[in-house]
Structures are given as structure tokens and as C-alpha cells.
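In: Mind looking at a prediction? Sequence and model below.
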Amino acid sequence: MDKTPRPTASSPYAVAQSAPHQILVCKACKHKDQPCKPGFELVKKLRAAIAMADLGEAFEVSGTACLAGCVPAHGAPCVVGWRATGKATWLFGDIDPDQPLDELIEFSRLYAALEDGWMGGRDLPPRLCDTTLARIPAAIIFTREGPVQ
């Protein structure tokens, strides 16, 4: 049985949401058997780009535990996710922190404008079409007491 520690909802993996939307960047990537920290670089760049795009009130950019979607063989292991209460969650892989962030900012604008965060692949910025890992519908969980969002 694998005894590797699992991420939990406590430090250093806790992500407390302080804005209506979150952009989560994997900070636990490994690349070619060496510790690789492109996620930290991407967090810094995305925070600056979100602020420059005047989206700082709508989005928080955070590093998070492994999102299990990297493709280290491609040389650009960053995985980035967008989530918000009541909205679909999106996960994109193979994001290179050294590439322009224009399409990530464009997606952020689209996502913030949608009530449910749901869009088709043809509505995505072109580069993100090829890097989509998942689009997960917003969860509505029913308990005996009623729906929980």
C-alpha cells in the first residue's frame, strides 16, 4: 500500500476563497525526476496579469496541491483550474509559464461573465482548446435536509 502523504484541507494545501472566482495553479509538479517549480512562476505572472486586466476583484490566483494532470514529457507541466461556487470547474494542462497569458486572461473574462461557467469548446480561446483536461459541472449535492451547493 502506498504510504505517500495525501494533500489535505490544511496548510500548506488549504485554499480559502477570498474572491468570487479562483484560479488554481498546481505547485507540486515534478519534471524529469527533478523538483520543478514552474507553477510558482505561473502564479506570480497570472496574479500580475489578472491585476493588469482589472480582474483582481473577481479572481484570486492561488497555488494548490497536485492537480494530477501534468504531462512532464511535454516540458510544460503546469496545470491550471478555474472554479467558483455554482459554476462549472475547468482544468487545463500543459500550460507553459513562459508563453503569453493572453488566452488565460481571455478565458477568465469569459468565465466570470457566465452565470454557470459552462461553455462549449468552440467558445474557448484557441490555444486552450487543445489543452482542456476537464470541464466539470457545478455540483449540487442533495442531503435529507435539501440541496447543498
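Out: That came through, no problem. The model shown is predicted, which means the values in this text are computed figures rather than measured ones.

In: all contacts plus neighbour counts: C-alpha atoms, from now on.
Out: Noted.

In: Which positions in stretch 94-108 come out as buried?
Out: Of the residues in stretch 94-108, 94-97, 101, 104-105, 107-108 count as buried by neighbour count, 16 or more other Cα atoms under 10 Å.

In: ignore the last one, stretch 39-49
Out: Neighbour count says stretch 39-49 has 39-40, 42-43, 45-47, 49 buried, by 16+ other Cα under 10 Å.

In: okay, which residue is most central for this protein?
Out: Nearest to the geometric centre of the chain sits residue 81, at 1.5 Å (Cα atoms, centre = their mean).

In: Kindly provide the distance from that one to residue 23.
Out: If you measure residue 81 against residue 23 using Cα to Cα, to the nearest Å, the figure is 6 Å.

In: Check which helices and strands the lengthiest helix in the chain sits against.
Out: Ranked by residue count and defined by DSSP state H, the top helix of the chain is helix 38-52. Other elements packing on helix 38-52 under the criterion 3 or more Cα pairs under 8 Å, 6 or more residues apart in numbering; DSSP states H and E are strand 21-26, strand 59-64, strand 78-84.

In: between those strands, which one is nearest to residue 129?
Out: Proximity to residue 129, assessed across the helices and strands packed on helix 38-52 by Cα to Cα, is greatest for strand 78-84 (13.7 Å).

In: ok, now which ones touch residue 107?
Out: If you count contacts by Cα atoms under 8 Å, 6 or more residues apart in numbering, residue 107 has them with 124-125.

In: one more structure, for comparison:
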Amino acid sequence: MDDLLRRPVATPPYAVTQRARHQILVCQTCRHKGDTCRPGLQLLERLRVAIAAAGLGDGFEVSGTACMAGCDRPCTVAWRATSKATWLFGDISPDEDIDDLVAFARLYRDLDDGWCRAADRPGKLAEHVLARIPAALIVTGEEVVQ
């Protein structure tokens, strides 16, 4: 049998259209092991309200997303923006961490490149980093595209 017939089907392209300069992604599928509740959905709803109430709604889009592979540390939340480092945090509580998430949104908005020290991050965001991904720097020929 031809090897091409045995290969798995490719995943369809994934694209997110961003309406605001900054985006906060909240895992909608996050749940605590052995529990049927979905705290990720609660976090998404509460964070949307808190970001709007803080006057940050024009600069931030708060979106739910599919699994971000932080299943052992729910809930997971990511921040991203063009030309800035992307942050992924885990072990976030919809009940306890909303104020810290809003404070980090303000900090992230004001950072030129998205980089900050643990001491600058509010609450448990100082220690609950799952990933910090540098902004992509794409070089084509003699041109640098960020």
C-alpha cells in the first residue's frame, strides 16, 4: 500500500482575526481533574466583564479558545500582541485572580515588547508562568518583518 494513503489527514489551518491591539485568550475547555464544572468558561465571562469595567475594552479583546495544553494547571490564560512577547499562565482561579489579571493587562499594554520581570507581575502571575514566547522576528531577504 502506498505510504501516502497511510498518512494522517492534516489539521485544517487555524487563524484568529484580532479586533483589538492586544488579545487575552482563555481556555474554554479547562476543568479540574475529576470535576464536571468548567472553570475556564467562568473565568472567560468574568474576565470580559472586568476588562470592560476597567476601561480596557477598546485595547483588549478577550476571547475563548480551544485547549492550550495547560490541562494539569487549569485555568490557562494567554496574552499576545503584535511585536510583543506572548505569555501563558496556569493555575488561575476565576474567583480569586481577576484583579491580578486586569492589573497584568494594564502592565502588558504599557510594555513596548511585552517583557517583564516576575517582580513586576501582580499576585501569583509572578510564579505561575507556563510559557513566555518571544515575539516573532521574521527576516526575508534584506527586510525584517515583525
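Out: Okay, I see it. If you're wondering where the values come from, they're calculated on a predicted model, not measured in any experiment.

In: Wait, the residue nearest to the centre of structure 1 touches residue 91, no?
Out: Yes: Residue 81 of structure 1 lies in contact with residue 91 (Cα atoms under 8 Å); the separation is 4.3 Å.

In: any chance you could map the helices in structure 2?
Out: Taking DSSP H, the helices of structure 2 run over residues 3-6, 39-53, 98-110.

In: Those into TSV, with extra columns for distance to residue 126 of structure 2?
Out: Below are the helices of structure 2 laid out as TSV (distance: least, Cα to Cα, whole Å):
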stretch	distance to residue 126 of structure 2
helix 3-6	46
helix 39-53	19
helix 98-110	10
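
In: right, so of the ones you listed, which gets closest to residue 17 of structure 2?
Out: Among the helices of structure 2, the nearest to residue 17 of structure 2 by Cα to Cα is helix 39-53 (17.5 Å).

In: quick one: that closest one to structure 1 mean distance?
Out: For helix 39-53 of structure 2, the mean deviation from structure 1 after alignment is 0.8 Å (mean Cα distance after the TM-score superposition for structure 1).

In: what's next to that helix, contact-wise?
Out: If you take Cα under 8 Å, 6+ apart as the criterion, helix 39-53 of structure 2 is touched by 26-32, 57, 60, 62-64, 74-76, 93-95, 98-99, 101-102.

In: now that helix and strand 60-65, what's the angle there?
Out: In terms of direction (axes from the mean of the first three to the mean of the last three Cα atoms, to 10 degrees), helix 39-53 of structure 2 departs from strand 60-65 by 170 degrees.

In: Next, the angle from helix 39-53 of structure 2 to strand 22-27.
Out: 160 degrees.

In: need the contact list for the counterpart of residue 132 of structure 1 in structure 2.
Out: Using TM-score structural alignment, the equivalent of residue 132 of structure 1 in structure 2 is residue 129. Residue 129 of structure 2 makes contact with 87-90, according to Cα under 8 Å, 6+ apart.

In: Kindly recompute the last result at 7 Å.
Out: Neighbouring residues of residue 129 of structure 2 by Cα atoms under 7 Å, 6 or more residues apart in numbering: 88-90.

In: If you rank those residues by neighbours, which is first?
Out: residue 89 (24 neighbours; other Cα atoms under 10 Å).

In: Distance check, that one against residue 143 of structure 2.
Out: Separation of residue 89 of structure 2 from residue 143 of structure 2 (Cα to Cα) stands at 33 Å.

In: and what of residue 12 of structure 2?
Out: Taking Cα to Cα as the criterion, residue 12 of structure 2 is separated from residue 143 of structure 2 by 30 Å.

In: so what corresponds to residue 28 of structure 2 in structure 1?
Out: The alignment partner of residue 28 of structure 2 in structure 1, by TM-score structural alignment, is residue 27.

In: Surely its match and residue 61 touch.
Out: No: assessed by Cα atoms under 7 Å, residue 27 of structure 1 is found out of contact with residue 61, at 12.0 Å.

In: Name the surrounding residues that touch stretch 134-142 of structure 2.
Out: Applying Cα under 7 Å, 6+ apart, the external contacts of stretch 134-142 of structure 2 come out as 83-86, 144-146.

In: go on, stretch 4-12 of structure 2?
Out: Stretch 4-12 of structure 2 is contacted by no other residue when judged by Cα under 7 Å, 6+ apart.
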